[in-house]
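# Below is the sequence, then the predicted model.
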Amino acid sequence: VILAAGDGTRLNSNRPKVLHEVCGHPMLHYVLRVAGEVGATRHVVVIGYEGEQVRQSFRNRGDIEFAEQTERLGTGHAVRMAQPGLKGYTGDILVLAGDTPLLTAPTLQKLVQWHRHQDAAVTILTAEMPEPKGYGRILRYEDNRVQGIVEEKDANRYERAIREINTGSYCFDAQALFQALERITPENVQNEYYLTDCIRILVEQGCRVEAVITEDHTEAIGVNTRVQLAEAERILRQRILVRLMMSGITIHDPSSCYVDEEAEIGKDTVLYPGTMVMGPSRIGKNCRLGPNAQIVASTVGENTVINASYLNGAVVGDGERIGPFATINGGKGV
């Protein structure tokens, strides 16, 4: 179940929050992908504000079911909207936030494995945040068992000092989740149905509640503002560039080079400062790109040099030299 009903108010946008792009893809794309990588075969996406835009953006995905949250009554209410489509289901349910594009498959796999190993009613993915402002805090008993989660707006000053935060990712036993959802109430500062109240209810019932702490706290970053969107983009781009460099590509100034996630670049290619490789571009081996080259959705053969030029939808053969100051929109480069 992926919660994707956010309206992007703090992004100051008319687009649904989960459709804002990071490295060439909507944030929701990354959450769907990571869920699939850990074995989820059904995806129930809860939509709300401008939900039709979300439907249209993912209309070619046959593995998505949509549930609609017409009233913004909290995360617990959102999961309730998904419940009818899961009637009769008795396995484990991942509940993820649609605005967490930095979550990785190994971390989510660790969450699922620990949940099953402990035979837990719910396992929460948590993180130790250097600056936890804006996140719900994890409450623990003296013996370190999970006591509950308190949202920041409901927390006292001692609870706000806690650095272990709720990432918004959970693995629930389906029946435990459904039973707890029936008992949540909007008795809080925001008058909303909190999904986090399910944790307290399960603890009170004596159910096993576990938590797994992420090794990399940046995976927990949720995007609510343009500043956080830029930070998510920076982190994901850095991951992409590191992966490329480890696979045999030289990048002279990673801070000034941009490569979209779906681009492919051949071994021994060199990216000089100011180079951008965007969209589903395919770059051959042993090329020299830049400085100041922008390549969008183009195919470039091997041993080619592109200097200070713009290519969009171009097809460039092997051993060609382009630029400086060339512009090619479609067609074959010469």
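Now that the structure is in, tell me what you want to look at.
# Please count neighbours and contacts with C-alpha atoms only from this point.
Will do.
# Give me the contact list for stretch 46-64.
Residues outside stretch 46-64 that contact it (C-alpha atoms under 8 Å, 6 or more residues apart in numbering): 1-7, 15-16, 19, 41-45, 66-72, 78-79, 81-82.
# Next one for the comparison:
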Amino acid sequence: MKNNYSDVGAIVLAAGKGSRMKSDLPKVLHEINGQSMIYSVLSCAVSLLGRQVVVVVGHAAALVQKSVSRDFDVLFARQEALLGTGDAVKSALPVLPRKVAHVLVLCGDVPMIQPRTLAGLIEFHRREQNDVSVLSVHLENPTGYGRVILDKNNQLTCIREEVDATDAERKNTRINSGIYCINKEFLIDAIEGIDCDNAQQEYYLTDIVKIAVSRGGKAGSLSGHSAVEVMGVNTPADLHRVACCMAEKPNELS
């Protein structure tokens, strides 16, 4: 794919254990159609960005790194303690190449994401001159996902994790895909402002939206066309569901 993304890097979150998978195998190494989930994510990222991709490892780090390195020439960062997505991204920032000005944040357990969707998010982010841009989608049943909260003028104000959301916010069907494009200078500064004052006592990357807005910065949400494409995998049932979607709905991934 031809592009002008020489100033864009990616951080792929792959440090989690995935306890709900009921397996000793790290979650991102579970396979769909003969390839690991993270293989699919990295195929997408590397097709756009080449080597400017950092994989954050943590649980079973050596195993994940060995598996990834068989197929991809990418960079690695180690999350020493699994303290949330904000902490994971913070661990990767020193590893990003200096020329990177904008950072895609991707999830190693969202294997159906497509290059054209990421390219669209990058273009939206640049066009709007946002500090942070979030890929969102509408779900009829948004249970389990963080909600993308817009104000009365349709401007992004924050992302609320479901466990911290009000009853009214939980009725919102616009969900956070967990995929972002963020100005690196803003990210380096804002990541220090994230705290763990939440139900999970973790450092949520989602808090950078609130930080951007509170500082008079600019945050935006791009609505994706395919909810199928951003389906995450947390359980064996999710894995089966994604495998079925890949086999039965290839038109939704093109």
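Looks like it arrived, so ask away. Everything numeric here is computed off the predicted structure, so don't read it as measured data.
# Fetch the TM-score of the aligned pair.
Overlay of the two chains. TM-score (TM-score structural alignment, normalised by the length of structure 2): 0.91; 243 aligned residues with a C-alpha RMSD of 1.7 Å.
# The closest residue to Y258 of structure 1 other than its chain neighbours: neighbouring residues, count only.
In this structure, Y258 of structure 1 finds its nearest non-sequential neighbour in M276, 4.7 Å apart by C-alpha to C-alpha, 6 or more residues apart in numbering. Residues lying near M276 of structure 1 (other C-alpha atoms under 10 Å) number 22.
# Quickly note the distance from M276 of structure 1 to P130 of structure 1.
32 Å (C-alpha to C-alpha, to the nearest Å).
# likewise I201 of structure 1?
On the measure of C-alpha to C-alpha, I201 of structure 1 and P130 of structure 1 end up 29 Å apart.
# So these two - more neighbours on which side?
I201 (20 against 9).
# residues touching the more buried one, list them.
So I201 of structure 1 contacts A180, R183 (C-alpha under 8 Å, 6+ apart).
# quick one: it and R80 of structure 1, what's the gap?
Counting by C-alpha to C-alpha - I201 of structure 1 and R80 of structure 1 are separated by 16 Å.
# And for A220 of structure 1?
Taking C-alpha to C-alpha, one finds A220 of structure 1 at 24 Å from R80 of structure 1.
# Looking at the two now, which is surrounded by more residues?
Remark: of A220 of structure 1 and R80, A220 carries more neighbours, 26 against 19, as counted by other C-alpha under 10 Å.
# May I ask you to confirm that that one is in contact with G98?
No - using C-alpha atoms under 8 Å, A220 of structure 1 makes no contact with G98, being 11.8 Å away.
# Near the counterpart of L118 of structure 2 in structure 1, how many other residues are there?
Aligning on TM-score structural alignment places L118 of structure 2 opposite L108 in structure 1. Here the number of neighbours of L108 of structure 1 (other C-alpha under 10 Å) works out to 22.
# On the three-state scheme, L108 of structure 1 is what?
helix (DSSP: H, G, I helix; E, B strand; the rest coil).
# Can you tell me the closest non-neighbouring residue to it?
Excluding the flanking residues, the one nearest L108 of structure 1 by C-alpha to C-alpha, 6+ apart is V38, at 7.0 Å.
# Who are the contact partners of S226 of structure 2?
So S226 of structure 2 contacts V137, E252, L253 (C-alpha under 8 Å, 6+ apart).
# Translate the first one into the numbering of structure 1.
So the one you mean is V137 of structure 2. That one, V137 of structure 2, aligns with A127 by TM-score structural alignment.
# Would you double-check that its match falls in a helix?
No - per three-state DSSP, A127 of structure 1 lies outside any helix segment and is strand.
# Counting neighbours, what do you get for it?
Neighbour tally, A127 of structure 1, other C-alpha under 10 Å: 25.
# thinking it is in contact with N166, fair?
Yes - with contact defined as C-alpha under 8 Å, A127 of structure 1 counts as touching N166 (6.8 Å).
# part of a strand, is V233 of structure 2?
No - using three-state DSSP, the secondary structure at V233 of structure 2 is coil, not a strand.
# Tell me the residue in structure 1 aligned with V57 of structure 2.
Checking TM-score structural alignment: V57 of structure 2 goes with I47.
# and the closest residue to that match other than its chain neighbours, what is it in contact with?
Spatially, and ignoring its direct neighbours in sequence, I47 of structure 1 is nearest to A5 (4.1 Å; C-alpha to C-alpha, 6+ apart). The contact partners of A5 of structure 1, by C-alpha under 8 Å, 6+ apart, come to P16, K17, V46, I47, G48, Y49, G51, E68, Q69, A78.
# Repeat the analysis, applying 7 Å as the threshold.
Contact partners of A5 of structure 1, counting by C-alpha atoms under 7 Å, 6 or more residues apart in numbering, are V46, I47, G48, Y49, Q69.
# And it, what's its match in structure 2?
Mapped onto structure 2 by TM-score structural alignment, A5 of structure 1 lines up with A15.
# C196 of structure 2 versus that match, what's the distance?
Taken as C-alpha to C-alpha, the span from A15 of structure 2 to C196 of structure 2 is 18 Å.
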